[in-house]
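[1] Predicted model and sequence below, questions to follow.
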Amino acid sequence: MAMKALDIYKHLPKTNCKRCGYPTCLAFAMKLAIGKADIEACPDLDPDTKTLLGGVTRPLVRLVEVGAGERSIAVGEEFVLFRHEKTFYHPPGIMVQVSDAWSEDEVRSVVETVKETVVHRVGQDLVLNGVAVKYESNRPDRFAEAVALSGGGSSLPLALIADDPAAFEAALAAAGQYRPLVHAATEENWEALTALAKRYGCPLAVRAAGPAELAVLAVKCAEAGVPDLVLDPAPLSLSDFIATATEIRRAAVGRTEPALGYPLYLDAGAFGETDAALAAGILKYAGIIVTLPLSPASRGAALTLRQNIYTDPQKPIQVMPGIYPINEPGPAAPVLLTVNFSLTYFTLLGYLEASRIPCYLFIADTEGLSVLTAVAGGKLTETLVADSLKKFGVAELVDHRFLVIPGYAAPLSGKIEDATGWKVLVGPRDAADLPGYLEKEWKA
């Protein structure tokens, strides 16, 4: 089981020599406790102590990178079983599958869709992550051609799915330098695939039916020189995947089975219910999800779900404070105060853009809190508004001194007027009512 930082500290030399890269032994112990440091970094520990601490301070789930360059996929390095305990850090990579038995046009179409899919949501660009090329032609040369058609890993991360070492040999000759995921090592072929993955420095998926079998095979592959592994539990059904994935994550978080401390792989198209499997993988610990080509609606839903699950629940999504011109405003346009909670901003933006009313959206930094919460918690204050007006030069943009504030901020209206010298107008509480309010009330 995991050890606390102070328990680890008792086994350290307490010399504060700094040779581990940390200022004190206690700081080193704290990093070890959360899996952020390697026990081998301490030069003064005897082998027995290193063995003892190594078993309880290894990373809970190893960080594994698939691909190379800006769009590479980093998965793993998670620390909790449930998102609300802390947060999840590395969203699963969603890779769309193509077959080497398809025509060139079919392969290119899917690859272009993956490249061009971008869902803009609450200030973030959500994208698909890569392409999985499946070996179905029984021709290694055709497999290599399909890999090349998919970009060879230079523009998008790749997963290579086959059971023939000769096919992998041909594909890796073209794409190995871009670290594609090799899927999958089994009890029958693990020696050949481990040798290939080690030669090209690629991550390797390990496939076996059940956690115990996966652990045995993962140890063999790791000892053979491939440290970056992804576990495929070969589920028989979607419910089987959920149960097995939970068992594996529980073992990793509890440090009860070191060989299961790797990201998980899910073939979302294996059960005939791709959308449901994709959602289950996002929710239940998959690191790499391979899916059949998706409709635009399914892509949007999956990317939105992934964003929601991998957003820190203790840190609201925020937009940058400042002054945002909407619909080409001039010096007579209204100035609308709001907060930097992303959902508030994008809700207002949608209504205001649709109304075609020129205005300035003036966003104060309330650390991502909504208007009502910011007012109640003292984050939205007259001092903040006054300072922000000066900081962003709002007075230089308009030839009036009227400020429209949200209805929920009405208790601050008098204080804001005193602090800023601006005349405050109290707007509606509901964003949907704001365009109508401006059409009737704005007379600057």
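    Everything's here; your move. Residues are numbered from 1 along each chain as shown.
[2] rest of the way, CA atoms for contacts and neighbours
    Fine.
[3] Which helix or strand contains Leu403?
    Element membership for Leu403, per DSSP states H and E: strand 402-405.
[4] I'd like to know which elements that strand is packed against.
    Helices and strands touching strand 402-405, by 3 or more Cα pairs under 8 Å, 6 or more residues apart in numbering; DSSP states H and E, are strand 335-339, strand 423-426.
[5] so which of those strands is the most packed in?
    Mean neighbour counts were taken over the helices and strands packed on strand 402-405 using mean count of other Cα atoms under 10 Å, and the top value, a mean of 24, falls to strand 335-339.
[6] Quick one: name whatever helix or strand follows that strand.
    Per DSSP H and E, the first helix or strand lying C-terminal to strand 335-339 is helix 342-355.
[7] in that following helix, what counts as buried?
    Buried residues in helix 342-355, counted by 16 or more other Cα atoms under 10 Å: Ser342, Leu343, Thr344, Tyr345, Phe346, Leu348, Leu349, Tyr351, Leu352.
[8] can you give me the helices for the stretch 1-150 of the chain?
    5-9, 25-33, 47-57, 104-116, 140-149 (DSSP state H, counting those that start in this stretch).
[9] Turn these into a markdown table, columns for mean neighbour count and distance to Asp399.
    As requested, the helices of the stretch 1-150 of the chain are exported to a markdown table (neighbours: other Cα atoms under 10 Å; distance: least, Cα to Cα, whole Å):
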| stretch | mean neighbour count | distance to Asp399 |
| --- | --- | --- |
| helix 5-9 | 17 | 60 |
| helix 25-33 | 21 | 55 |
| helix 47-57 | 16 | 62 |
| helix 104-116 | 16 | 43 |
| helix 140-149 | 21 | 58 |
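[10] Presented hereafter is structure B, for comparison with structure A:
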Amino acid sequence: MAEKKKGIREISPIDVYKLLPRTNCGECGVPNCMAFATRVVNGEAVVDGCPPILDDGHKDAYARLNDLLAPPVKVITFGTERTATIGGKYVLQRHEFTYQFPPPIAIDVSDDMDPASIQARVHEIASFSYGYIGRTLTLDAVAVRSVTGDAERFGSAVRLVMDSTDLPLILCSHDPEVMKAGLETAGSKRPLIYAATSENWRAMADLAVRYGCPVVAAAPGDLALLRSLVRTLQACGITDIVLDPGTFGDEGLAGTVYSFTAIRKAACRDGDPLFGLPILGTPIAVWTGQELGEDQNRWQEAYTASILMTRYADLLIMHSLEGWTVLPQLIWRFGLYTDPRKPVSVDPGLRVFGSPGSDAPVLITSNYALTFFTVESDIKSAKLDCYLIVVETGGLSVEAAVAGRYLNAEKIAEALRESGIEQKISHRYVILPGLAARLSGETEEASGWRIMVGPRDSSGIGKLIREHWPPKEDH
């Protein structure tokens, strides 16, 4: 039985505090070392955020802290100019402790494509971008696959990809000679090597050691063999190993989920050092199964990716680039890796849209990010010149904030005063969200402003302003 490894949930701030310099210098951004230790244990700060601990005189304490706080699942980074970080998990469920390091999504390029097609596909991967509640969601890596088995052609494809993007690379071949050609081209970029198997492990291990690159240990459908392969690679001096237990679509998906779960349980609950490594999921594998239509394959790849991301995949390789296939993965990843203790919010305060004059409308909303960016989008779509006051509601939506009294008449009155809006406009009308209509009377009394009730859905703001602004009393 492997020795059980201490999880971060079992570490006390006192354990961290004892190893800190205890100078209470405040260089970390908090008042004292105990507060910093608490933030570290809560996953809100890292040890390197304490400048004094990095001094030569604290080398031993720094090493002991890193060992104390090391996650059950090892952190591995590949790439150079732009990097991908995988692993670093402490717990099985996100409500226990915030998940760290969202799984990068790599899209494949194959060496049987002509150069123009490779460049076009890499450009599409690198430029894929979607704005979502104030964040930009992107793809993270390129997986270059050897399909031809030709070492020279693989090396040329790798070179072409390198010349087209600085995204981190995954080199995919089971043939050591082909892999060698790819590493001769991209070895200095620290790509991830895919993959060492029970048949090629010795040659792949030599390449991983020679180029200093992380390597994937692959044993599809055989966890016992995977453990053995990891032990062998570690004996060769390789520490940066990624696990590929195999991804099987359709009827094999349940077995895939079982394997991923068993590996992560072994790491987080039993402290198993052989399984305390990042897991690679390959939803791209559905394209090599039974003959299905392309849309069916894309659908299968999409739901397989979502399930594996939920069930502990630390890295995914996909083929589809269609928005309806990839975008759900990026949005789901964003949600899954958001701190469940902290609602996604924006800073409160005054926002200005267009070129508002002294008679411009003034609107109110909450600082829940999804609410704010939806309202922002609807204001911009309607091409309105107006002011928007974002009220601090603890990151709650309007309806939830009203119900919980996080948005009330006093808070709205305070936000109006602190915004400085009175110096910018000549009227005293403010538009409340329709979901906060019940606060109208209280807000008029607390603020001295006249209240207009807006639509329940911000998509109706444009129509409201066109039809009812300025208020009739101002005519």
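    Cool, the structure landed. Because the structure is a prediction, the values reported are computed rather than measured.
[11] For Arg401 of structure 1, find the nearest of the helices of the stretch 1-150 of structure 1.
    helix 104-116 (44.5 Å; Cα to Cα).
[12] Pull up the aligned stretch in structure 2 for that closest one.
    Alignment of helix 104-116 of structure 1 against structure 2: residues 115-127, by TM-score structural alignment.
[13] likewise stretch 79-93 of structure 1?
    Taking TM-score structural alignment, stretch 79-93 of structure 1 hits residues 90-104 over in structure 2.
[14] Next one: the residue nearest the centre of structure 2 from Leu330 of structure 2, what distance?
    Centre of structure 2 computed as the mean C-alpha position; nearest residue by Cα atoms, centre = their mean is Pro102, 3.9 Å away. When distance is defined by Cα to Cα, to the nearest Å, Pro102 of structure 2 is 10 Å away from Leu330 of structure 2.
[15] what do you get for Arg417 of structure 2?
    In terms of Cα to Cα, Arg417 of structure 2 sits 39 Å off from Leu330 of structure 2.
[16] who's more crowded, those two?
    Leu330 (23 against 12; other Cα atoms under 10 Å).
[17] Chain neighbours aside, what residue packs nearest to that one?
    Distance criterion Cα to Cα, 6 or more residues apart in numbering; nearest residue to Leu330 of structure 2, sequence neighbours excluded, is Leu137 at 6.3 Å.
[18] Counterpart of that neighbour over in structure 1?
    Under the alignment (TM-score structural alignment), Leu137 of structure 2 pairs with Leu126 of structure 1.
[19] tally of neighbours for the residue nearest to Leu330 of structure 2?
    Counted with other Cα under 10 Å, Leu137 of structure 2 comes out at 17.
[20] unless I'm mixing things up, it is touching Gln329, no?
    No - applying Cα atoms under 8 Å as the test, Leu137 of structure 2 and Gln329 come out as separate, 10.0 Å apart.
[21] circling back: mind putting the helices and strands packed on strand 402-405 of structure 1 in TSV, distance to Glu145 of structure 1 included?
    Below are these laid out as TSV (distance: least, Cα to Cα, whole Å):
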stretch	distance to Glu145 of structure 1
strand 335-339	52
strand 423-426	64
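[22] what's the closest of the ones you listed to Val133 of structure 1?
    For these, the distance to Val133 of structure 1 is smallest for strand 335-339, at 45.5 Å, taking Cα to Cα.
[23] What residues in structure 2 pair up with that closest one?
    Residues 362-366 of structure 2 are the counterpart of strand 335-339 of structure 1, counting by TM-score structural alignment.
[24] with structure 1 superposed, average distance for the matching stretch?
    In the superposition against structure 1, stretch 362-366 of structure 2 averages 0.5 Å from its aligned positions (mean Cα distance after the TM-score superposition for structure 1).
[25] Give me the residues contacting that stretch.
    Applying Cα atoms under 8 Å, 6 or more residues apart in numbering, the contact partners of stretch 362-366 of structure 2 are 371-372, 375, 386-393, 395-398, 401, 407, 412, 429-433.
[26] where's Ile288 of structure 1, which helix or strand?
    strand 286-291.
[27] which residues does Ile431 of structure 2 contact?
    Pro361, Val362, Leu363, Ile364, Ile451, Met452, Val453, Gly454.
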